[in-house]
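Peer 1: Everything below, folded, please.
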Amino acid sequence: MSIPAVRRPDGGRDRRGSHRVAILVYDGVTLLDVAGPAEVFKEANRFGADYRIVLLSPTGADVTSSLGIRMAVDGAVSPGHAIDTLLVAGSDHYPRAHVPADLADAARIPAAVAGRVASICTGAFVLAAAGILDGKRATTHWRVAHELAVRCPTCRVEPDAIYVRDGTTYTSAGVTAGIDLALALVEEDHGPDLTRDVARVLVVYMQRAGGQSQFSAPLQGPPPRSPALRRITDLVTADPRGDHSLAELAKHLNVSTRHLTRLFHDELSTTPARYVEKIRFDLARALLDQGHTATQAATLAGFPSYESMRRVFAHKLSITPAAYQRRFSTARRAREPGGPHR
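Peer 2: Below you'll find the model as predicted:
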């Protein structure tokens, strides 16, 4: 199966006023990274925009996506291309392997002439290999954000962002966040009214609430090296509802509160209070996923009140427990009378 290329009868030149969007594709590219943003620009054309979308590959050869679907391209990357926006799609390959030089060059060449450059999901690794992210703020999928920071030590990686703009460089989070980014680019070009129409047609949020943390799995760090500190973390994990004030935790080990605070700082880079809060937060998320009401989750997770849990959700995810549950409770549970609420 192949996706036909749109061939330009004028040899690739766009009439004055049009906006040329080039999407860099290559073997193993994630299909939705290409199709999602392209669909946004195509829908924007229905409301008066004039985006011309071309697919470019490093050599001009057609490529095969990660799903095995063949994609026909419009041509090879060339410094002579007139490009207003360059989008670099992602792939599962390059968080695991280093980006080959020819692919990095294929991003670097058009980026030099493009008005703005953007990556979708792990396309940020291609931009990083091309040196385009040096000294800039950036994001990518939450699972590989740490790896991006290792590959690009001069970048300031923001793992919770849906997308990040730094000057004329844009990076976005996992897969569907490419749609969020494309909507932001359309709004930048044509304003909120046209963009709102596009979002409605596509049945997506014009700007989704919260960051990537709402989609990420709870972080499971290594256990503490110190047997004494491990006793405390095991105690908190086994009974999140218990009295885990600093004084009570220190009493369990018969140490000073200052010494316990130092243990947490040295081994876990946090404080006892934040550790307790994290355990309760992770449990509350799991309880909401299972269909408990927000009030039940707050009680079972050990929060003093629903309001205290709500504040933690707002701080960590930028959304309320109710909004989190609406996004992630099961479809069956959501349809039941008296399902998740609050």
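Peer 1: From here on, just use CA atoms for contacts and neighbour counts.
Peer 2: Fine.
Peer 1: Does Ala22 lie in a helix or a strand, and which?
Peer 2: Here Ala22, judged by DSSP states H and E, is contained in strand 19-24.
Peer 1: what about that strand, distance to the chain center?
Peer 2: The chain centre lies 22 Å from the centre of strand 19-24; the measure is CA atoms, centre = their mean, to the nearest Å.
Peer 1: what's next to the next helix or strand along the chain from it, contact-wise?
Peer 2: Where DSSP H and E defines the elements, the next helix or strand beyond strand 19-24 is helix 31-46. For helix 31-46, contacts defined as CA atoms under 8 Å, 6 or more residues apart in numbering pick out 23, 25, 50-51, 53, 65-67, 89-90, 120-121, 175-176, 178-179, 181-183, 186, 194-195, 198, 201-202.
Peer 1: try 7 Å this time
Peer 2: Counting by CA atoms under 7 Å, 6 or more residues apart in numbering, helix 31-46 makes contact with 51, 65-66, 89-90, 120, 175-176, 178-179, 182-183, 198, all of which sit outside it.
Peer 1: mind checking the end-to-end distance for stretch 41-53?
Peer 2: 8 Å (CA to CA, to the nearest Å).
Peer 1: re earlier: just the angle for the strand holding Ala22 relative to helix 31-46, thanks.
Peer 2: 170 degrees (axes from the mean of the first three to the mean of the last three CA atoms, to 10 degrees).
Peer 1: returning to what we had before: pull the most distant pair out of the contacts of helix 31-46.
Peer 2: Distance extremes for these: the farthest pair is Ser66 and Val198 at 27.4 Å, using CA to CA.
Peer 1: So which of the two has more stuff around it?
Peer 2: Neighbours per residue (other CA atoms under 10 Å) separate Ser66 from Val198, with Val198 holding more: 26 against 17.
Peer 1: would the more buried one count as being in a helix?
Peer 2: Yes. Using DSSP: H, G, I helix; E, B strand; the rest coil, the assignment for Val198 is a helix.
Peer 1: which residues does it contact?
Peer 2: Taking CA under 7 Å, 6+ apart as the test, what Val198 contacts is 40, 43-44.
Peer 1: which one among these gets closest to His244?
Peer 2: Using CA to CA, the contacts of Val198 come closest to His244 at Val40, 49.4 Å.
Peer 1: now the other sequence, so there's something to compare against:
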Amino acid sequence: MSAPHRIGILVYDGVTLLDVAGPAEVFKEANRFGADYRIALLSPTGADVTSNLGFRVAVDGAVSAQPGLDTFMVAGSDLYPRTRVPGDLADAARTPAAAAGRVVSVCTGAFVLAAAGLLDGKRATTHWKVAHELALRCPTCHVEPDAIYVRDGTTYTSAGVTAGIDLALALVEEDHGPDLARDVARSLVVYMQRAGGQSQFSAPLQGPPPRSATLRTITDLVTANPRGDHSLGALAKHLNVSTRQLTRLFHDELSTTPARYVEGIRFDMARALLDQGHTATQAASLAGFPSYESMRRVFARKLSISPAAYQRRFSTTRRAG
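Peer 2: Model prediction:
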């Protein structure tokens, strides 16, 4: 019989409860199918903490009292993309990570790992909204904003919201093989492995608006009518500026090109149409893609799946008739 696998989850005041409960539920469910995960909730001092929802979280002890963990996991929080990670929290992560078999972060837990120097020179990910901030704080880290999770050696980082569940399933599969992991996924009614990147769930429409009124005129135009003629020349003519000047505006304010911006808006529109039950051909036409094939190429690049595969996996409603 294999030895128990000891998992320590670092929690602290303001910790996102789902980042703790989601992965823990995966490991607990795996025990029903033959695994032997022993989970301990640990805080920097051993004192109980208060989650982001205001709930008290009872801990099993101080993180320093749990040496030699098989898996050391750091949950995320909304606090630390906005402010610096306190030194005592970074210190609380550094020592157990050095001795753990593998080190894992969920969502913005990556900021704690980065503050502890545990992501230096490594590939990593976090929630797409704060990936740029992580890259600024850890300049030697290669941040991959479109990944659901990233493994670099024995360090694992995951994206936002439910991506911690995806990563936990991947760890279960690594430990016990695909059959047991598949049983856990079925029991929890989640996908065994989500295809594509985190960009499945990020929307350009939700990004920061352009600073200049000039560029907002163009982005509003594209958003209001994705099917229109939004070639570089047409957009520049609409503003009575040169194509070079318009390209520079997009680069400086949105870090993209006009063509990529238009493509992103059309992609979001097409995805919403597929979710509503439109056929792929209808979605391509209504979203303004020149052809189904052009839409398929965008889906393949952004999600690594076809529009039809996306619709099978992710749409939950269908139009009547």
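Peer 1: do you know how far the one residue sitting closest to the centre of structure 2 is from Pro139 of structure 2?
Peer 2: Nearest to the geometric centre of structure 2 sits Ala159, at 2.6 Å (CA atoms, centre = their mean). According to CA to CA, Ala159 of structure 2 stands 19 Å off from Pro139 of structure 2.
Peer 1: Identify the residue of structure 1 aligned to Pro81 of structure 2.
Peer 2: Correspondence of Pro81 of structure 2 to structure 1, assessed by TM-score structural alignment: Pro95.
Peer 1: Tell me which residue of structure 1 is furthest from the middle?
Peer 2: Asn254 (43.4 Å).
Peer 1: how close does that one sit to Ser91 of structure 1?
Peer 2: 52 Å.
Peer 1: wait, is Ser285 of structure 2 part of a helix?
Peer 2: Yes. Counting by three-state DSSP, one finds Ser285 of structure 2 located in a helix.
Peer 1: and it, what does it touch?
Peer 2: Ser285 of structure 2 touches Ser291, counting by CA under 7 Å, 6+ apart.
Peer 1: aligned partner of it in structure 1?
Peer 2: Checking with TM-score structural alignment, Ser285 of structure 2 has Thr299 as its match.
Peer 1: cool, and Ser43 of structure 2?
Peer 2: So, by TM-score structural alignment, Ser43 of structure 2 is matched to Ser57.
Peer 1: Report the separation between Leu69 of structure 2 and Ser294 of structure 2.
Peer 2: 49 Å.
Peer 1: and what of Val85 of structure 2?
Peer 2: 44 Å.
Peer 1: Between those two, which is the more surrounded one?
Peer 2: Val85 (17 against 11).
Peer 1: now the strands for the stretch 201-342 of structure 1?
Peer 2: According to DSSP state E, counting those that start in this stretch, the stretch 201-342 of structure 1 carries no segments that qualify as strands.
Peer 1: number of nearby residues for Arg102 of structure 2?
Peer 2: 18.
Peer 1: so how far is Pro178 of structure 2 from it?
Peer 2: From Arg102 of structure 2 to Pro178 of structure 2 the distance is 19 Å (CA to CA).
Peer 1: hmm, back to that, show me how to select, in ChimeraX, the buried members of the contacts of Val198 of structure 1.
Peer 2: In ChimeraX syntax, the buried subset of the contacts of Val198 of structure 1 is picked out as below (16 or more other CA atoms under 10 Å):
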select :40,43,44
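Peer 1: What is the nearest of the contacts of Val198 of structure 1 to Pro159 of structure 1?
Peer 2: Val40 (24.2 Å).
Peer 1: What does the closest one correspond to in structure 2?
Peer 2: By TM-score structural alignment, Val40 of structure 1 lines up with Val26.
Peer 1: got it, and Pro321 of structure 1?
Peer 2: Going residue by residue (TM-score structural alignment), Pro321 of structure 1 aligns to Pro307.
Peer 1: And Asp193 of structure 1, by the same measure?
Peer 2: Per TM-score structural alignment, Asp193 of structure 1 is aligned with Asp179.
Peer 1: swap in Leu127 of structure 1?
Peer 2: Checking TM-score structural alignment: Leu127 of structure 1 goes with Leu113.
Peer 1: just checking, that match touches Lys122?
Peer 2: No. Taking contacts as CA atoms under 7 Å, Leu113 of structure 2 lies outside contact range of Lys122: 11.1 Å.
Peer 1: what about the two, which has more around it?
Peer 2: Between Leu113 of structure 2 and Lys122, Leu113 has the larger neighbour count (other CA under 10 Å), namely 27 against 16.
Peer 1: how would you label that one: helix, strand or coil?
Peer 2: helix.
Peer 1: ok, the closest residue to it other than its chain neighbours - how many residues close by?
Peer 2: Using CA to CA, 6 or more residues apart in numbering and skipping the chain neighbours, the partner closest in space to Leu113 of structure 2 is Leu119 (6.2 Å). Neighbours of Leu119 of structure 2 under the rule other CA under 10 Å: 24.
Peer 1: Quickly note the distance from Leu119 of structure 2 to Ala135 of structure 2.
Peer 2: On the measure of CA to CA, Leu119 of structure 2 and Ala135 of structure 2 end up 10 Å apart.
Peer 1: which neighbours do these two share?
Peer 2: Contacts common to Leu119 of structure 2 and Ala135, judged by CA under 7 Å, 6+ apart, are Cys141.
Peer 1: Out of the contacts of Val198 of structure 1, flag the one nearest to Gly75 of structure 1.
Peer 2: The closest of the contacts of Val198 of structure 1, once distances to Gly75 of structure 1 are taken by CA to CA, is Val40, at 22.0 Å.
Peer 1: all helices of the stretch 101-250 of structure 2, in order?
Peer 2: Using DSSP state H, counting those that start in this stretch, the helices of the stretch 101-250 of structure 2 run over 109-115, 131-137, 163-176, 178-188, 213-224, 232-239, 243-254.
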